[in-house]
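J.: here is my input; please provide its structure:
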Amino acid sequence: MNVTVFGASGMIGHGVLRACLLDPAVTRVQVVARSPLGISHPKLQEVIHQDFTDLSPITGQLAGQDACFYCLGVSSAGRGEAEYTRITYDYTLAAARAVAASNPAVTFTYVSGEGTDSSEQGRVMWARVKGRTENALLAMPMNAYMFRPGYIHPRNGAVSRTPSYRVLYTLTSWLYPLLHRLSPGHTTTTEHIGRAMLAVTRPGVVEQRILYSRDINRLGGESGASATKSA
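T.: Next up is the predicted model:
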């Protein structure tokens, strides 16, 4: 299986990339990024591209993909709706269209978030924009899955690129086992998200197109550990 990952330098993307590199069913991992990741692996191929609103220059390199794991995203803090929409909606739809154009049967997974507003009418800006993005992806002729995790615990060296989030994770990481025990339906890890994304590429594994933390943990938890147990 050939896969493309957007946002591999971020916290969630780190977990997804790691899961792909460790999974024997994945033969090639193509990362689309603005700058090199600084890592080397026999499966890894990097495509450096600057303008994420226009992927036409690299369309040929996106051909032959079985899955696209879209993990690129930013915090809405300090951003107006226009800027947040450009990064969250425009970038995502440009990627989906470019990948689907060459790969009609592609599986496309998008990391949204718990609280996303599918009505697109709510008062919370980020939730409206995420909802609009999800709806547009689900309307496209491809196998699209929306991941809506709640609290995400970084594993295996994953680090958030948002300074305030890094502080939060540093202060609360030791509490995660208790937090997960108290609220298993609203907590997950970067490792589980990576495994779950690979799981949805397999026919018949899941029917619903919107997946929450509980679904992610079921798909990427112990049942999906065989691919990464040696890590």
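J.: from here on, just use CA atoms for contacts and neighbour counts.
T.: Noted.
J.: show me where the protein has helices.
T.: According to DSSP state H, the chain carries its helices in the segments 11-22, 81-85, 91-102, 125-138, 163-172, 176-182, 190-199, 213-220.
J.: roughly how far apart are the residue nearest in space to the middle of the chain and residue 8?
T.: A centroid search over the chain (C-alpha atoms, centre = their mean) returns residue 71, at 3.1 Å, as the residue closest to the centre. Residue 71 sits 7 Å away from residue 8, going by C-alpha to C-alpha, to the nearest Å.
J.: so what's the residue nearest to the centre of the chain closest to, chain neighbours aside?
T.: Distances taken as C-alpha to C-alpha, 6 or more residues apart in numbering put residue 7 closest to residue 71, at 4.8 Å, once the chain neighbours are dropped.
J.: to compare with the earlier structure, here is another sequence to fold:
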Amino acid sequence: MLPGPGEGSRLVLGGVALLLVLVSFLLHRLEHAEIPELPRMAENKEKLREDLRKENKSCFILGASGETGKELLKELVKNRIFSKVTIVGRRKLTFDDEAYKDVVQEVVDFDRLDEYSSAFQGHDVGFCCLGTTKAKSGEAGFIRVDHDYVLKSAQLAKAGGCTHFNLQSSKGADKSSSFLYLRVKGEVEAEIEHLDFDRYTIFRPAFLMCDRAENRLGERIFQTVLTPITYLFPTVLSVPVTTVVKAMVNNAALRNDKKVEILENKAIHALGRA
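T.: Predicted structure coming up:
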């Protein structure tokens, strides 16, 4: 016998409730899962940073006009752990704050990067926050920026003497993925690894929480939906851009003999809070 209208509604509500319980259980397990052992920050984080300052190293940032790159530049300028900070981009940026007066800017044509190899010379550490979206640039444009520009920049950085290359990738990056975004991210990760940097760090953040200057309706809606979930399970599905940036800076100051390190979202949270 078929269920009546009232009984059917109760079955639907029961199914929804069960689904919510299962999802909550899964998120709880992920939130409290152990993370792979990470290099521990020393008791005095500032000592590590001071040690890095004394080494008189220089760094460059790719994608300094984007949300992560912009925050990273701010953090590096504020802490002054590198003797020289260079931003490499397609246009010159303007800064009102006097603190940015010593930032060097190299303007390049990413479609002819070989002609701008000098922009990548003499840097000890590189931070790549370069990226776009398929919605903004189309499929070909996305591949050109997130794969071609990133890989070519890494090649020039290696040739120019860079020893530690930091790549902002994405949670779920996999060169075998059937999803274009994740496949391209995974492919460029693997190809840069073959360049054999002394140290290569891949950051795989989940959804980036930020007040994006660029209007992306889908992201704003998703961020609104994620906000209450993030309150309960802060390290599973998202991460603030400021946390990613702090993780990058803290990691750069660490003494780590590991040649290739992949920091997933939970590890990024841990390092960013250190």
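J.: residues touching the residue nearest to residue 71 of the first structure, list them.
T.: The neighbourhood of residue 7 of the first structure, defined by C-alpha atoms under 8 Å, 6 or more residues apart in numbering, consists of 13, 32, 33, 70, 71, 72, 73.
J.: what's the counterpart of the second one in the second structure?
T.: In this case it means residue 32 of the first structure. When the second structure is aligned by TM-score structural alignment, residue 32 of the first structure is paired with residue 88.
J.: nearest to residue 143 of the first structure, of the contacts of residue 7 of the first structure?
T.: residue 70 (13.2 Å; C-alpha to C-alpha).
J.: what is the aligned counterpart of residue 68 of the first structure in the second structure?
T.: Aligned against the second structure by TM-score structural alignment, residue 68 of the first structure finds its counterpart in residue 126.
J.: try residue 20 of the first structure
T.: Using TM-score structural alignment, the equivalent of residue 20 of the first structure in the second structure is residue 76.
J.: report how many residues lie close to its match.
T.: 17 (other C-alpha atoms under 10 Å).
J.: identify the residues contacting residue 155 of the second structure.
T.: Residues in contact with residue 155 of the second structure (C-alpha under 8 Å, 6+ apart) are 192, 195.
J.: at 10 Å instead, please
T.: 114, 117, 120, 149, 162, 191, 192, 195, 197 (C-alpha atoms under 10 Å, 6 or more residues apart in numbering).
J.: ChimeraX command for the buried members of those residues?
T.: Only the buried entries of those go into this ChimeraX selection, using 16 or more other C-alpha atoms under 10 Å:
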select :117,120,149,162,192,197
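J.: list the contacts for residue 130 of the first structure?
T.: Taking C-alpha under 10 Å, 6+ apart, we find residue 130 of the first structure in contact with 84-85, 88-89, 110-113, 115-118, 120, 136.
J.: show me which of the residues you listed is closest to residue 208 of the first structure.
T.: Nearest to residue 208 of the first structure among the contacts of residue 130 of the first structure is residue 110, at 13.8 Å by C-alpha to C-alpha.
J.: and the closest one, how close does it get to residue 167 of the first structure?
T.: 25 Å.
J.: distance check, the residue nearest to the centre of the first structure against residue 100 of the first structure.
T.: Residue 71 of the first structure sits 17 Å away from residue 100 of the first structure, taking C-alpha to C-alpha as the criterion.
J.: what does residue 36 of the first structure give?
T.: Distance, residue 36 of the first structure to residue 100 of the first structure, using C-alpha to C-alpha: 24 Å.
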